[in-house]
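J.: Only the shape, not the letters, is given here:
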């Protein structure tokens, strides 16, 4: 019976063993562009590093690890067999394989390396396409570095551990490990994003910067980590603290994980509710300046939200294009059908715009000039707002490209869809990002100047972009009801920025299609409604994975 009724035909072959870096034109061109002024040795080093990571990300092994890690989510072990409190999170071995590969590939090491942020952003983009959940502790560990630099003594002790390329699982004193992971615990039940409402108390032990914390945290990212940055109310106001899981003498710090969150997606990763009860901590920075201290970590993790969403978008696009290349309907391959080609081209535009913007932000971190820092002040929350917002509808449309095949777990698309909203919520939802942009516009004029200088570099190259910049300036000049219009303003800022980057750097057919549909208004509300007169075939061909 199998020979006559179960012959498989007209199905796409498994997408494995592909070149996630070399096959991605937008990514490779972007990396090369931002490395154009670097010496040849550095360019070769980064190229080799990313090629190797991209090959691993496209391998059957990495995809299997991703499947296993998500089908076997973490388990909380609060007590050992004798009743002792241990508060450990148990992960499937596949999780450790994914996380270990990320750490050994340098994805927690950007600060101070040549082109560190660019190469790390590109690497994070690639490896997140294999599996997204383990990116949380990778991101937290990377982002803890600038916050800890508020205390040079703490930074000298912890930074080498955080940036290490050694992954060691298990809880032991940090000094005994070759590398450590960090998490974060800011929000509480009663406050959420309003961290000023936090009630966790920090009582100083002496003048040396040691405190005892008492209170709860409603969301703790990566609770299995070796250390955490925490906000708590000290006598001088809301302050930032470093909380190690294991004290130098080997005893466990008071750190009770009450439960793990049962989340929509991000299943492989642990997020938990924790309680402090006389928990030992070290002050980071000054009392009363906790938000200012930890905001350096938040800014870095917000960039990772952009990278993570761009990675999900690219993986969803890759799956959709691969399916359309190998599946036929009504007498022709799907990719040759005009309407499907329109949908795929629209998805490709969204993905390339996100990728180009991501790399531009990473390069700005590497430059480190006053102008680039001012640019990042507006560009990061703007990008975080828009790219993470566009991720979910794009992944949903890519899933639909596979039809019923996309709706089953084996296709990977359901996992991507469940994952897609997390970055729009994590590190501040859309409203928080929009309000942060308004705050920068009102208080930091140099940030707006840097932003406008950036988008102005493409003036005169496309009349639709010029008109959009003019409209944006009109919006920014009118402060009446600005908070209620904040999302509209930030969306226009993001689109103008993406349009400027694509006009300057993307092939003409990509820039033309983006400006026509995103800035010129010649597009419907759904994906796949691009003007038929555009060169959609070239846009789709550019999005194909090669190699």
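T.: Happy to help now that I have it. Note that the coordinates shown come from a computational prediction; the quantities given were computed from them, not determined experimentally.
J.: Please make it C-alpha for all contacts and neighbour counts, starting now.
T.: Fine.
J.: Residue 157: neighbour count?
T.: Neighbourhood size, residue 157 [other CA atoms under 10 Å]: 13.
J.: Revised request: answer the last question for residue 330.
T.: Other residues close to residue 330 by other CA under 10 Å number 7.
J.: what's the answer for residue 45, then?
T.: Neighbours of residue 45 under the rule other CA under 10 Å: 12.
J.: here's the one I want to compare it with:
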């Protein structure tokens, strides 16, 4: 026996091939239906082109960007302060694709089209699947445009750069760049979500600019060309645009203290910074910083929903792809009855998440001209952000289990999805903050409650379980003394009803029925994989399995 044969111990058998080179748009039935339902079919060619990229080469870029974390370079080789972050080329590839296809600005570039924010939500959803980390600067750049419009002079200067499709990573003044990105700096050590405890100071100068002194505990994407920052001015908490370079071309006095060592989101740089009389320009009215920046926060909260829905989608795609190739006990895993229950349940959750996300994106589209949609967007964004972001970690974990031990090793995307999954429930306000925001809206803006129940009433009479829960909902608000204590449960039920109402108004009757039975009538356990035997399991798996079928 030769030495080669002597040590030839095994062949690789019964192991799946990695999912690659699929079109994330063309293989996603639920997404395509949602985009059409919410009025953005005009973007299909654009989405198909981007879907081929996100299901192809950007998958590799995502792995490389996470394996090579960003590095902070405070000084150059001769000791000059530069405060720059060095990224792997793969991160720049992701950013370049995001800018080109409009993750940061597609809605604003197509404002004359109907449902432009729905189309952009689909772009963001596709781009977030191969890697979520670069979504942070994409999201903040998108959302900043709404806030900047409160300062027409600044908007005239910055918007052409923010609307550019060219990614330009060079450290240069804005005027010299092909395109720009923008971040946000709100959080401080002593306050967190309690922004009124911010201590950063802004002092008015003779030329109308401000000098800003203070710190930020979370300053995401420090390599953005500017950040919107909250600071205390003479008349209270105000919003300022703080660029990386001053008007005279010198570096602004923003010192990056360190990069955060995070659980996940490894490809993105999150930092702590100090402002040492940094140059800033007022956005909006002094003392009205929170109302000014809240329009930005509303859009980044929508992006939390989009990002979490995208993680759900990628997790279920990976689970179905794996189980379609792996055998156990004489048959493919996907053909095992208990596994089919799990996969169908995960697919059901994913479908409901993208349905609600796209419906809220359509409400955002209509804020300026439809009072009902504006009020719905105001309250449903917080409801959806709370629920979808809460559901993502447990869904990703269940999908990870479908891969067995393979789902726990870094050669697959599952550990990265698992690390990333909790982020959106924390970013832009934790679950408790979302609940309080809903209660605040219901109390101070009664039109939001009217809009919510008007929306829910559209599906009345289509399902008995839905109708029963709709009757119970009004009573859940009657005991105002305990409402805050009960708010998580109440808002969970509101989220489920919103999802159910959307599904009931589609042609997918079987899916809507099992959603109502399992989520509203509680014919479901506390874990995924506990659907009733008459659930449309084959239909759910078939709809979710498009990506797997495309590459097998």
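T.: Received, thanks. Note that the structure is predicted; figures quoted are calculated from it, not measured.
J.: who touches stretch 458-471 of the first structure?
T.: 455, 492, 496, 499-501, 503-504, 515-516, 519-520 (CA atoms under 8 Å, 6 or more residues apart in numbering).
J.: same thing with stretch 55-75 of the first structure?
T.: Contacts for stretch 55-75 of the first structure (CA under 8 Å, 6+ apart): 16-21, 89-95, 97-98, 126-127, 129-131, 260, 266-270.
J.: ok, residue 241 of the second structure - contacts?
T.: 226-229, 280-283.
J.: Distance check, residue 513 of the first structure against residue 527 of the first structure.
T.: Distance, residue 513 of the first structure to residue 527 of the first structure, by CA to CA, to the nearest Å: 13 Å.
J.: Run through the helices of the stretch 301-450 of the second structure in chain order.
T.: 337-365, 371-402, 414-420, 423-426, 431-444, 446-457 (DSSP state H, counting those that start in this stretch).
J.: will you turn those into CSV that also has distance to residue 222 of the second structure?
T.: Listed next are the helices of the stretch 301-450 of the second structure as CSV, based on distance: least, CA to CA, whole Å:
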stretch, distance to residue 222 of the second structure
helix 337-365, 28
helix 371-402, 25
helix 414-420, 20
helix 423-426, 18
helix 431-444, 25
helix 446-457, 36
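J.: Touching, residue 537 of the second structure and residue 344? I think so.
T.: Yes. Counting by CA atoms under 8 Å, residue 344 is a contact partner of residue 537 of the second structure at 5.3 Å.
J.: more crowded one of those two?
T.: Between residue 537 of the second structure and residue 344, residue 344 has the larger neighbour count (other CA under 10 Å), namely 27 against 23.
J.: which residues does the more buried one contact?
T.: 529, 537-538, 540-541.
J.: Let's have those residues in CSV, adding secondary structure and distance to residue 387 of the second structure.
T.: Formatted as CSV, these follow (DSSP: H, G, I helix; E, B strand; the rest coil; distance: CA to CA, whole Å):
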residue, secondary structure, distance to residue 387 of the second structure
529, coil, 19
537, helix, 24
538, helix, 26
540, helix, 21
541, helix, 23
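J.: ChimeraX command to pick out the buried ones of those residues?
T.: With 16 or more other CA atoms under 10 Å as the criterion, this ChimeraX line picks the buried residues out of the contacts of residue 344 of the second structure:
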select :529,537,540,541
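J.: Closest one of the contacts of residue 344 of the second structure to residue 315 of the second structure?
T.: The closest of the contacts of residue 344 of the second structure to residue 315 of the second structure turns out to be residue 541 (CA to CA; 13.3 Å).
J.: Hmm, the closest one is touching residue 347, no?
T.: Yes. Counting by CA under 8 Å, residue 541 of the second structure does reach residue 347; the two are 6.6 Å apart.
J.: Tell me where the stretch 201-350 of the second structure has strands.
T.: 201-204, 210-220, 226-233, 236-243, 254-259, 270-283, 327-328, 331-332 (DSSP state E, counting those that start in this stretch).
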